[in-house]
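Asks: What follows is a predicted structure for the sequence shown.
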Amino acid sequence: MKPDDLERLVTLEMPFGKYKGRVIADLPGNYLTWFAREGFPAGEIGRLLALMHEIDHNGLKALLNPLRKRP
């Protein structure tokens, strides 16, 4: 994990698929689990999806709240 990965989770949008345009941190757990079962894509997006899956699976999503931009 790189130091800025957690911030990327709350700012980077999903570039494809059913949830295209949704911030990675807001992807549903069952979608992340599907990737874990079927295989994460190559590159940065796959690495971040795998990280988000671990965070979601371990019930740690609240750790990302302070990183979210405020309106």
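Replies: Structure received.

Asks: For the rest of this, base every contact and every neighbour count on C-alpha atoms.
Replies: Fine.

Asks: Could you pick out the longest helix of the protein?
Replies: If you go by DSSP state H, the chain has its longest helix at helix 43-57.

Asks: One more to weigh against that first structure:
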Amino acid sequence: MKPESLQLLVTRVMPYGKYKGRIIADLPGHYLNWFAREGFPSGELGSLLALMQELDHNGLSSLLDPLRKR
């Protein structure tokens, strides 16, 4: 994981789907878990979704709070 990826989680928006336009860090856990079961998209988006799912699943989403205030 690159440190810049954490900043991307709080700035990059979901480009499609039910939660289109929502910041990746704000996606609900059940949606992230669905991707984990069905498969993450390829490329950077998939990597970010996988990282966010891991943070959410392990209860570490609050680690992103300081980055949101920048």
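Replies: Yes, it's here. Since the model is a prediction, treat every value here as computed from it, not as a measurement.

Asks: So which elements touch the longest helix of the first structure?
Replies: helix 5-11, helix 29-38 (3 or more Cα pairs under 8 Å, 6 or more residues apart in numbering; DSSP states H and E).

Asks: closest to Arg47 of the first structure out of these?
Replies: Proximity to Arg47 of the first structure (Cα to Cα) singles out helix 5-11 among those, at 9.4 Å.

Asks: nearest spatial neighbour of the residue sitting nearest the centre point of the second structure, skipping sequence neighbours?
Replies: Nearest residue to the geometric centre of the second structure (Cα atoms, centre = their mean): Met52, 3.5 Å. Counting by Cα to Cα, 6 or more residues apart in numbering, Ala25 is the residue found nearest to Met52 of the second structure once chain neighbours are left out, at 6.5 Å.

Asks: can you tell me how far the one you found sits from Leu9 of the second structure?
Replies: 5 Å (Cα to Cα, to the nearest Å).
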